[in-house]
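**Q** Compute the structure for the input listed below.
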Amino acid sequence: MKKLALWSLVAAVFLTSCGGDDEGDPKNGVGSVYVVNEGNFNQTNGSITSYDPESEEVSAFVFQTANSRPLGDVVQSLFIDTDKTGYVVVNNSKKVEVVNADFVSTATIEDNLANPRYLIRNKERLFVSNWGTFDESYTLDQSYVLILNAVTFEKEGAVNTDDGTENLVYADGYVYASNSFGNTVSVIKTSTGELETTLEVGYSPGEMVVDEDGAVWLICGGSYQGNDGAIYKLAASAATKEVDLEVNPSSRLSVSKTSGVLYYIAGTSAGSYQMEGKVLQKAFITIDDAVGFYGLGYSEAEDVIYIADAKGFQGKGTVYRYSADGTAISKFEAGVAPNGFVFK
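**A** Here you go, the predicted structure:
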């Protein structure tokens, strides 16, 4: 059994890595942008907002509109597969809504889930990260990655991980799972569904991205008020610290595969890291009247950075669009607590 301080749980709920972005394909046009809005804890007001960059049309509550019911409590992340099937992970409702291209629910996955966070699909399997269950004294039983059949949704396995299993990515035969309450990443071999190894990284590992060459990159939020956040490069057998950020960043990370640039956020600023040249550019975007950046995404099709301000979780958030050189383009209104983006 594992004991967590109350502040750690609160920080995990509201500050750890959220959302999930898919960079899209420039060959298929600009397409739609989906904003994942967590909503307020225990208020069942999480949602998905759709944005059309060409018409600038914003559509709120796309799931609720399509299904005539709320999506749920703490909408954590969205994954859209190549066949346009979507998987919406609803953390505090302890479910995954499976939706079609119009966001009509085709199935609801509820079995074997305990505070689910992220989902990815690899061939005929779904991998779902789960924090596990907390009791009244905030004791956590066991975090794990659940493995489901992608067609029947039946359980095919589960891999026990370290505390606070969070973001997931796939690369070269392995699923990487960041364990956000500590300083490790679990590496799962997809062919066996078993834990291959556990990598030691910086404290509070968050989102990961895969670059054009198939390498995995990870951002670490750092220790509490330690200003020791960092970016790591991962392989199945090793983790290498690439750069000290000298701040405690949000655990959001996005990538421009074409330009070879990573983007991250901290407070009300965004920074970038040129992977090949190892050039760190701090706070190249700053919005003085923002309350606090909470979501981040990069649209490869548009060459546009999307940044979400949660506005202190008081009412609707705002999404800002910036060019890759840091020039402001436009902004639009999202739902409550926008935490991430998916580009299709």
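**Q** Please count neighbours and contacts with C-alpha atoms only from this point.
**A** OK.
**Q** Isn't Asn227 up against Ala266?
**A** No. Using C-alpha atoms under 8 Å, Asn227 is not in contact with Ala266; the gap is 10.6 Å.
**Q** higher neighbour count, those two?
**A** Neighbours were counted for Asn227 and for Ala266 using other C-alpha atoms under 10 Å; Ala266 has more, 22 against 15.
**Q** and the nearest residue to the more buried one once chain neighbours are set aside, what does it touch?
**A** Leaving out its chain neighbours, the residue that sits closest to Ala266 by C-alpha to C-alpha, 6 or more residues apart in numbering is Pro249, at 4.3 Å. By C-alpha atoms under 8 Å, 6 or more residues apart in numbering, the contact set of Pro249 is 220-222, 229, 264-267.
**Q** thinking again about what came up before, please enumerate the shared neighbours of Asn227 and Ala266.
**A** 247-248.
**Q** Can you report how many residues lie near Asp213?
**A** 8.
**Q** Ok, Leu113 next?
**A** 22.
**Q** before we move on, what about Glu54?
**A** 9.
**Q** Name the nearest residue to it, ignoring sequence neighbours.
**A** According to C-alpha to C-alpha, 6+ apart, the nearest residue to Glu54 is Val30 (7.7 Å).
**Q** these two touch, right, that neighbour and Glu302?
**A** Yes. Here Val30 reaches Glu302: they are 6.2 Å apart, a contact under C-alpha under 8 Å.
**Q** One more, so I can put them side by side:
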Amino acid sequence: MPDVPPVQHAVDGLFVVCNGNYLAGNGSLSYYTPSDNSVENNVFERANGMKLGDTAQSMSIDGETGWICVNGSNVVYAIDVNTYKVKGHVTDIASPRNALVVGDHKMYVTALYDNRIAIVDPATYSVTGHIEVPGMDAATGSTEQMVKVGDYVYVNCWSYQKEILKIDTRNDKVVDRIEVGIQPQSIAYDRNNNALWVLCDGGGYATNPIGYEAPSISRINLGTFKVESTIGLAQYSSVSHLRYYNGNLYWLENGVQRMSTNAAEAPAEAFIPTESYSLYALDINPANGDIYVGDAIDWQQAGAVTRYNSSGEKINSFSTGIIPAGFCWKFGK
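**A** This is a model prediction of the structure:
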């Protein structure tokens, strides 16, 4: 086995979760430091002597622990965010999508093709129970991203669904649900307006059993848990990765779109246009508004991330693993 260079310990920066190719087991984790424009690829394997797995999906951080959902390998890894070393793992969840620590001894994990959300004890890495989702069967069940506001967690039900769930973390029950557009792909919390913004992809194809319509963005008032407004997007457009920053919404749609939360209609042109057909990840640096866009390129070679300033001007690009699909920020104490 060839010598593997030692991994450099992390400083404040950005984790990039790379899917890898489905069934190839080549998902990976990269780490980028904006202050010196340095990137380290494959840090999980280099730190642990084993591959991350099949279809790495997402990452979240709680304290000094990073939680990485590896969808195709049916595992959630806990790593030390400073050394990338594995601290433990959860294995009793099929197709985990996102993990969110909601209390001192409790974490929720969403899943694809399941009508339940797993409840995990982060200290023991064990599944202690499930949150049943009403009206959803296991074959087409889908829970995706989570946002915690106070005692409640809000969840978008994406694949073959059209609902947002409201879960009370004190009793782990779905206490309300609201219908939005077809296939709510991503959600973003707007603290200034106590609102949850929802990006719906419209179903993606004409024969989708749940329906097919133009994509849309809806605003939910979290005080009333009612849809306050909906803005239609272009028919047949591919949309994903809704983000909120400083009074604006950002998402992928023929480049990067930006829209004020006070807007009455969708923007007429992209904020950051592109000729790429393979943009696959988006995030905003909450410290300075820099925009990060992941590009899968041809879905086979190493991907790339391009960084723009808040005015949409390119700063730099860097290479990652195959199919950069998600970002997770690490900040100092």
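**Q** wait, what's in contact with the residue nearest to Glu54 of structure 1?
**A** 53-54, 301-302, 344.
**Q** hmm, which of those residues are the buried ones?
**A** 301-302, 344 (16 or more other C-alpha atoms under 10 Å).
**Q** can you list these in CSV and add distance to Val216 of structure 1 and secondary structure?
**A** Output for the buried ones among the contacts of Val30 of structure 1, formatted as CSV (distance: C-alpha to C-alpha, whole Å; DSSP: H, G, I helix; E, B strand; the rest coil):
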residue, distance to Val216 of structure 1, secondary structure
Ala301, 21, coil
Glu302, 23, coil
Lys344, 22, coil
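**Q** and of these, the nearest to Lys2 of structure 1?
**A** Among the buried ones among the contacts of Val30 of structure 1, Lys344 lies closest to Lys2 of structure 1 (C-alpha to C-alpha), at 39.4 Å.
**Q** burial count for Thr33 of structure 2?
**A** Look at Thr33 of structure 2: counted by other C-alpha under 10 Å, it has 16 neighbours.
**Q** That one pairs with which position in structure 1?
**A** Under the alignment by TM-score structural alignment, Thr33 of structure 2 pairs with Asp52 in structure 1.
**Q** Nearest spatial neighbour of that match, chain-adjacent residues omitted?
**A** Asp52 of structure 1 sits nearest to Ser32 (C-alpha to C-alpha, 6+ apart), 5.2 Å away.
**Q** I'd like the distance between that neighbour and Ser254 of structure 1.
**A** In this view, Ser32 of structure 1 and Ser254 of structure 1 are 17 Å apart by C-alpha to C-alpha, to the nearest Å.
**Q** next one: Leu15 of structure 1
**A** For Leu15 of structure 1, the distance to Ser254 of structure 1 - C-alpha to C-alpha - is 17 Å.
**Q** Now find how far off-centre stretch 168-177 of structure 2 is within its chain.
**A** Stretch 168-177 of structure 2 sits 22 Å away from the centroid of its parent chain (C-alpha atoms, centre = their mean, to the nearest Å).
**Q** quick one: that stretch aligns where in structure 1?
**A** Using TM-score structural alignment, stretch 168-177 of structure 2 pairs with 189-198 in structure 1.
**Q** Could you tell me which residues within the matching stretch count as buried?
**A** 189-190, 193, 195-196, 198.
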